[in-house]
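1. this one's sequence-less:
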């Protein structure tokens, strides 16, 4: 029995470590699923940090910086009272994403026939990959896009709602106040982007384009 004792202790220690690993992975998985419920069903979390660097409490509190990415390799702060450890994890996500169905030339407004849906690992895609065709509908391609290439938000821009030289209606609104006028746009802008307008009286004002091509000014 004395000979077997070290072996038994080692086995018990191994089982304890495996149990702790399972608990930590389960807690991290729940944390990330709550952060991104839309992809929870296809999510797997893998802890890359060695076990000896893990937090020592049973239920650590997790936190992320405000600019943390949704998937892929992420650093998570694990807090046990005043003791903080940083864990390197890989958040693997399977889901739908958008690819070019055919060659899309630069400057083209994307249509439904230009896009297709594929399913795969979202965390391995380029940054800001599109997961819905609605994100690209009517957007203008800023580069040539090859068939099968994943679409990203950086590949497109929203269509211009107003263009430089265009005559527009300017709507100024404040607390209990509303007035309209006309002027000429000095710069291109998509919806909600800042616009400078030269009014018919020569005054230059700043506002934002709306979806209908009007310029809104808040007073």
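-> Perfect, I can see it now. Please read all numbers here as calculations on a predicted model, not as lab measurements. Residues are numbered from 1 along each chain as shown.

2. use CA for all of it now, contacts and neighbours both
-> OK.

3. which residues in the protein form helices?
-> Using DSSP state H, the helices of the chain run over 4-35.

4. dead centre of it: give me the residue that sits there.
-> For the chain, the residue nearest the mean C-alpha position is residue 128 (5.9 Å; CA atoms, centre = their mean).

5. who are the contact partners of that residue?
-> 152-154 (CA atoms under 8 Å, 6 or more residues apart in numbering).

6. any chance of those residues in a markdown table, with neighbour count and distance to residue 74 too?
-> Output for these, formatted as a markdown table (neighbours: other CA atoms under 10 Å; distance: CA to CA, whole Å):
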| residue | neighbour count | distance to residue 74 |
| --- | --- | --- |
| 152 | 19 | 20 |
| 153 | 15 | 21 |
| 154 | 13 | 22 |
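
7. residue 126: neighbour count?
-> Neighbourhood size, residue 126 [other CA atoms under 10 Å]: 11.

8. likewise for residue 24?
-> So residue 24, with other CA under 10 Å, has 19 neighbours.

9. check residue 8 too.
-> Neighbours of residue 8 under the rule other CA under 10 Å: 12.

10. one more: residue 159?
-> Residue 159: 16 surrounding residues under other CA under 10 Å.

11. ok, structure two:
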């Protein structure tokens, strides 16, 4: 039987950010293809159907681009009258991934995996210059540009209020897209410092002090060793206090 040859193809669709969640649930079982379709057509049609055509409003729309790769050229698949694409366990339609296609009707049944790259183009902030670890980021340090959100696993930091005034968690280079884990709040105190601890309950606040077991910034969770030796965990507030409880 002649083998299938599939060239690399790509197409684009409009996709809203929240559509990603819908895709991952909706395509788990796949949709059965019509008889006599080629593997290339089955793959393309299924992917186009798996990607929502908008439908859910979001402040930051993404322009999706799907690239279908090639099967292993050593494969020699038997002719198949009915094929079913599906999303393998552990795979996501995001970044470099894969889909599976199985033959349901043919002289010899088979199941293959096809490499796919899903790009999600949208607005993000790109560094204009190099930034040293611990340096506080200011508005002029980055410019807005269209980037592929799916190029890395870490989420893009899309809003300026989420990075302006934050400090670099590591050295960063000009041209890098700002993503989660690259910035952190400015330190309110360092490890070993005496900090105020606020134990908050229903209608009461108890104030005490303890020794911070790690450096902390606003919004971060830190552990504090109290004077009696007990260790508590709380969230650093804007004043540099550690709030324990609700």
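-> Arrived safely. This structure is a prediction, so every number in the text was calculated from the model and none was measured.

12. and the TM-score between these chains?
-> Comparison of the two superposed chains (TM-score structural alignment, normalised by the length of the first structure) gives a TM-score of 0.65, and 196 aligned residues with a CA RMSD of 4.2 Å.

13. for residue 82 of the second structure, see how far away the counterpart of the residue nearest to the centre of the first structure in the second structure is.
-> Counting by TM-score structural alignment, residue 128 of the first structure lines up with residue 154 in the second structure. Per CA to CA, to the nearest Å, residue 154 of the second structure is found 38 Å from residue 82 of the second structure.

14. other SSEs contacting the strand ranked longest in the second structure?
-> Longest strand in the second structure by number of residues, with DSSP state E as the criterion: strand 111-127. Other elements packing on strand 111-127 of the second structure under the criterion 3 or more CA pairs under 8 Å, 6 or more residues apart in numbering; DSSP states H and E are strand 62-68, strand 95-106, strand 142-148.

15. please convert the ones you listed to TSV, extending it with distance to residue 56 of the second structure.
-> Formatted as TSV, these follow (distance: least, CA to CA, whole Å):
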stretch	distance to residue 56 of the second structure
strand 62-68	12
strand 95-106	21
strand 142-148	20
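
16. want to try a markdown table for the ones you listed, with distance to residue 14 of the second structure and mean neighbour count as columns?
-> Compiled in a markdown table, these are given as follows (distance: least, CA to CA, whole Å; neighbours: other CA atoms under 10 Å):
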| stretch | distance to residue 14 of the second structure | mean neighbour count |
| --- | --- | --- |
| strand 62-68 | 5 | 20 |
| strand 95-106 | 16 | 18 |
| strand 142-148 | 14 | 17 |
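
17. residues in contact with the equivalent of residue 192 of the first structure over in the second structure?
-> Applying TM-score structural alignment, one finds that residue 192 of the first structure aligns to residue 220 in the second structure. When the contact criterion is CA under 8 Å, 6+ apart, the partners of residue 220 of the second structure are 185, 235-236.

18. which of those does the first structure keep?
-> Among the contacts of residue 220 of the second structure, the ones still in contact in the first structure (both residues aligned by TM-score structural alignment, their matches' CA atoms under 8 Å) are 235-236.

19. with respect to residue 246 of the second structure, which of the contacts of residue 220 of the second structure is nearest?
-> Closest approach to residue 246 of the second structure among those (CA to CA): residue 235, at 10.1 Å.

20. for that closest one, give me its contacts.
-> Applying CA under 8 Å, 6+ apart to residue 235 of the second structure gives the contacts 218-222, 242-244.

21. can you pick the most crowded of the residues you listed?
-> That'd be residue 242 among these, by other CA under 10 Å, with 31 neighbours.

22. what's the counterpart of that one in the first structure?
-> By TM-score structural alignment, residue 242 of the second structure lines up with residue 215.

23. before we move on, what about residue 130 of the second structure?
-> Alignment note (TM-score structural alignment): residue 130 of the second structure maps to residue 103 of the first structure.

24. what's its match in contact with, if anything?
-> Neighbour list for residue 103 of the first structure: 114, 144-147 [criterion: CA under 8 Å, 6+ apart].

25. could you dump those residues to JSON lines with distance to residue 39 of the first structure and neighbour count?
-> What follows is these, written out as JSON lines (distance: CA to CA, whole Å; neighbours: other CA atoms under 10 Å):
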{"residue": "114", "distance to residue 39 of the first structure": "25", "neighbour count": "17"}
{"residue": "144", "distance to residue 39 of the first structure": "30", "neighbour count": "13"}
{"residue": "145", "distance to residue 39 of the first structure": "27", "neighbour count": "19"}
{"residue": "146", "distance to residue 39 of the first structure": "27", "neighbour count": "15"}
{"residue": "147", "distance to residue 39 of the first structure": "26", "neighbour count": "15"}
